[in-house]
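**Q** sequence isn't available, so here's the structure alone:
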């Protein structure tokens, strides 16, 4: 089995992350991998924000602005403020939607999502780990505005990145027959 396939088959999200975060050279390589995502019409519809250090505190303030005191199920301000501190680095994946006659917006979002997956795999190949999250804050106008997104941009996800504190036990893979079939049926 190839090293790449083995890495994919054994990867899992790691929620407990600590220092160190990847350095500039590891990030450069990982973002080069992200840029190899499928990209209909070569629109390069992605961009990324790296947030660490004091930026995590500022991001907590941005998240706190998304609190809804009238919704009893919504996360509370303090929880929102602490969310960025789950890891020493966050990478925000952003899709830049562009008008193109042959490329629907969903393909741009999927391209950015593939880039984020490639980014995560590249970081894991260098000994780091991550957890991809979205949640209500990813779609809240206060967060979009706080991060400086343009009107044609959406958040694809927040990638929490760092060094795993402990590696979770591997998760049993889903049996492919539970989600793969041939069409038309034999």
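**A** Sure thing, it's come through. Values in this document were obtained by computation on a predicted structure and should not be read as measured data.
**Q** make it CA atoms for all contacts and neighbour counts henceforth
**A** Will do.
**Q** how many other residues sit next to the closest residue to residue 117 other than its chain neighbours?
**A** In space, and not counting its chain neighbours, residue 117 is closest to residue 34: 7.6 Å by CA to CA, 6 or more residues apart in numbering. Number of residues near residue 34 (other CA atoms under 10 Å) recorded here: 23.
**Q** which ones are touching residue 34?
**A** Going by CA atoms under 8 Å, 6 or more residues apart in numbering, residue 34 touches 114-119.
**Q** cutoff 7 Å now
**A** 115-116, 118-119 (CA atoms under 7 Å, 6 or more residues apart in numbering).
**Q** so which of those residues are in helices?
**A** Taking DSSP state H, the ones among the contacts of residue 34 that sit in helices are 115-116, 118-119.
**Q** returning to that earlier point: by neighbour count, which of the contacts of residue 34 wins?
**A** For the contacts of residue 34, the largest number of neighbours (other CA under 10 Å) sits with residue 116, at 29 neighbours.
**Q** next, the one to line up against it:
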């Protein structure tokens, strides 16, 4: 699959089959991630791949975080935790903070580019993936469980597995989002 086709056909998968996925597919995603552009070659990213029984601990932390943030609907909490327990792989991605606000900003952007590379390779591998953010990635007990150092922040979590369904997402044509400055 060429790059343009991968970009134009990739979609975020929101539902996954519980089937295991190959470790070498994740390794190829990570190999592509570290090739993302990064100013000053800071290589600010770190990847925390959670599979197997590690997902149970993440699910417990998610339930706790939801309850602590005021979520009282047990069905909603259950939906989130069942999802985490059944997704074959969760990849948390952190970015190291820089020596200045500018470097921190650039490190976040570089890490976002690394995540996009991962999503494209997942698509090439026939896997579904979705990049999630939200309050959970800032939850201190999650950071402690993963071993995220104090000088880093989690940029997102990527759910990876065989897609149960993938829906097309309408996008505004690029022409409506582009200005050409010629003079």
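**A** Nice, I can see it. Small disclaimer: the values here were computed from a predicted structure and weren't measured.
**Q** ok, now how distant is the residue nearest the centre of structure 2 from residue 181 of structure 2?
**A** For structure 2, the residue sitting closest to the mean C-alpha position, by CA atoms, centre = their mean, is residue 158 at 2.7 Å. Going from residue 158 of structure 2 to residue 181 of structure 2 by CA to CA, to the nearest Å gives 37 Å.
**Q** over to residue 73 of structure 2?
**A** 52 Å.
**Q** which residue packs closest to residue 78 of structure 2, ignoring adjacent ones?
**A** Using CA to CA, 6+ apart, the nearest residue to residue 78 of structure 2 is residue 63, at 7.8 Å.
**Q** looking at structure 1, name the residue matched to the one you found.
**A** Counting by TM-score structural alignment, residue 63 of structure 2 lines up with residue 64 in structure 1.
**Q** in this structure that match contacts residue 74, no?
**A** No - using CA atoms under 7 Å, residue 64 of structure 1 makes no contact with residue 74, being 11.2 Å away.
**Q** kindly list the longest strand within structure 1.
**A** Using DSSP state E to define each element, structure 1 has its longest strand at strand 153-164.
**Q** that one vs structure 2, average distance?
**A** Taken over the aligned residues, the distance from strand 153-164 of structure 1 to structure 2 averages 0.6 Å (mean CA distance after the TM-score superposition for structure 1).
**Q** now stretch 21-30 of structure 1: buried residues?
**A** 21-22, 27, 30 (16 or more other CA atoms under 10 Å).
**Q** of the residues you listed, which is the nearest to residue 82 of structure 1?
**A** Closest approach to residue 82 of structure 1 among the buried residues of stretch 21-30 of structure 1 (CA to CA): residue 21, at 18.1 Å.
**Q** check contacts around the closest one.
**A** Counting by CA under 7 Å, 6+ apart, residue 21 of structure 1 touches 88-89, 161-163.
**Q** do that again at 10 Å, thanks
**A** When contacts are counted by CA atoms under 10 Å, 6 or more residues apart in numbering, residue 21 of structure 1 touches 27, 52, 87-90, 123, 128-129, 160-164.
**Q** hey, where'd the helices end up in structure 1?
**A** Counting by DSSP H, the helices of structure 1 are 3-10, 24-34, 54-64, 77-82, 105-125, 141-146.
**Q** out of those, which one sits most buried?
**A** Mean neighbours per residue, mean count of other CA atoms under 10 Å, is largest over those for helix 105-125, with a mean of 21.
**Q** now do residue 124 of structure 2 against residue 118 of structure 2, distance only.
**A** Separation of residue 124 of structure 2 from residue 118 of structure 2 (CA to CA) stands at 10 Å.
**Q** what residues are shared contacts of those two?
**A** Taking CA under 10 Å, 6+ apart as the contact rule, residue 124 of structure 2 and residue 118 both touch residue 29.
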